[in-house]
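Trainee: mind looking at a prediction? Sequence and model below.
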Amino acid sequence: MELPIASHYNMLGGEAGIHRLVDRFYDLMDELPEAWELRKIHPQDLQGSRDKLFKFLSGWLGGPGLYEAEYGHPRLRMRHMPFPVDSQMRDQWLLCINMALDEQVQDNLLKNQLKSAFSNVADHMRNRQG
């Protein structure tokens, strides 16, 4: 079954494009001193995190629902409750995803739509003051 041409999943390049975005996001999180607090709440080996984010983004962006098929409903906020997500963590996460988008996405309309959507999700994930 082919996915609609206009899905964000397809516009990003399908599976390969989502993998590139996720890999660049985690590479930036690993490299940027400004993302140190965010990096330290992740496991030493980021492969599991990369895999889960890829699977989540696949479905969230209009592609195959890989995350839900394996783990059920994402319940993002609930799944992140054990981690201290304050404004600083949100901002560090957004720094990395926005830089990855700037590097990976040439279409400015798509890039801005995704930045807005990621910002809304990241803001919703906050579970601590500050």
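Mentor: Cool, got the structure. From a predicted model like this one, the values you see are computed outputs, not experimental measurements. Numbers count the residues shown, from 1 in each chain.

Trainee: all contacts plus neighbour counts: C-alpha atoms, from now on.
Mentor: OK.

Trainee: need the three-state assignment for Gly63.
Mentor: In three-state terms, and counting by DSSP: H, G, I helix; E, B strand; the rest coil, Gly63 is coil.

Trainee: measure the closest residue to it other than its chain neighbours to Pro82 for me?
Mentor: With sequence-adjacent residues excluded and distances taken as CA to CA, 6 or more residues apart in numbering, Gly63 is closest to Tyr9, at 5.4 Å. With the distance defined as CA to CA, to the nearest Å, Tyr9 ends up 29 Å from Pro82.

Trainee: ok, structure two:
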Amino acid sequence: MSPAEHPDSFYAAVGGAPTFSRLVEVFYAGVATDELLRPMYPEQDLGPAAERLRTFLEQYWGGPTTYSDARGHPRLRMRHAPYKVSPAARDRWLTHMRAAVDALELPPLQHATLWDYLERAAHAMLNTVDD
């Protein structure tokens, strides 16, 4: 499914797959060297996690349904339950995601729309307190 098929979607408005690929690339470059977050990704290569995040975000914003086709309903809280998502982890996640969103250089309204969702999602994933 191309952005042209859903021209009114946020996905299309921000540039489609290349935009979300860039977002995830910059985000995981930060995660790869983060001593708090990196252990939460058990796979040796961050590629599978990056693919899951990219396809989830693309689908959420009106792009292809690749995520649900492969994995079913997102169930974000359930999928994150095995990991200690503390306020410190959430804040680190948001730090790397902020850098990724900023790297996209989106127009202000699109930037704010994307950031608002990501910030709310990060807060919703909390499942423990800091030690």
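Mentor: Arrived safely, thanks for sending. Predicted, not measured: the structure shown is a model, and the values here were computed from it.

Trainee: could you find the counterpart of the residue nearest to Gly63 of structure 1 in structure 2?
Mentor: Using TM-score structural alignment as the criterion, the counterpart of Tyr9 of structure 1 in structure 2 is Tyr11.

Trainee: show me what Ile18 of structure 1 aligns to in structure 2.
Mentor: Aligning on TM-score structural alignment places Ile18 of structure 1 opposite Phe20 in structure 2.

Trainee: does that match really touch Gln59, like I thought?
Mentor: No. Contact status for Phe20 of structure 2 versus Gln59: not in contact, 10.4 Å apart, counting by CA atoms under 8 Å.

Trainee: looking at the two, which one has more neighbours?
Mentor: Neighbours around Phe20 of structure 2 and Gln59, counted as other CA atoms under 10 Å, are more numerous at Phe20. The numbers are 23 against 16.

Trainee: for the more buried one, helix, strand, or coil?
Mentor: Assigned with three-state DSSP, Phe20 of structure 2 falls in the helix class.

Trainee: which residues touch it?
Mentor: Shown here is Phe20 of structure 2, whose contacts under the criterion CA atoms under 8 Å, 6 or more residues apart in numbering are Arg54, Leu57, Glu58.

Trainee: can you tell me the closest non-neighbouring residue to the most centrally placed residue in structure 1?
Mentor: Centre of structure 1 computed as the mean C-alpha position; nearest residue by CA atoms, centre = their mean is Leu53, 5.8 Å away. When the adjacent residues along the chain are set aside, Leu53 of structure 1 lies closest to Val22, with 6.9 Å between them (CA to CA, 6+ apart).

Trainee: which ones among the contacts of Phe20 of structure 2 map onto helices?
Mentor: Within the contacts of Phe20 of structure 2, membership in helices is found for Arg54, Leu57, Glu58, as judged by DSSP state H.

Trainee: ok, now which ones touch the second one?
Mentor: Right, the one you point to is Leu57 of structure 2. Contacts were defined as CA under 8 Å, 6+ apart; by that measure Leu57 of structure 2 touches Phe20.

Trainee: please apply the same query to the last one.
Mentor: Taking CA under 8 Å, 6+ apart, we find Glu58 of structure 2 in contact with Tyr11, Gly16, Ala17, Phe20, Pro64, Thr65.

Trainee: burial measure for the closest residue to Glu119 of structure 2 other than its chain neighbours, as a count.
Mentor: Taking CA to CA, 6+ apart, and ignoring the residues beside it in sequence, Glu119 of structure 2 has Leu94 as its nearest neighbour in space, at 6.9 Å. Counted with other CA under 10 Å, the neighbours of Leu94 of structure 2 add up to 20.

Trainee: isn't Leu94 of structure 2 up against Ala121?
Mentor: No. Checked against CA under 8 Å, the pair Leu94 of structure 2 and Ala121 is beyond contact range at 10.0 Å.
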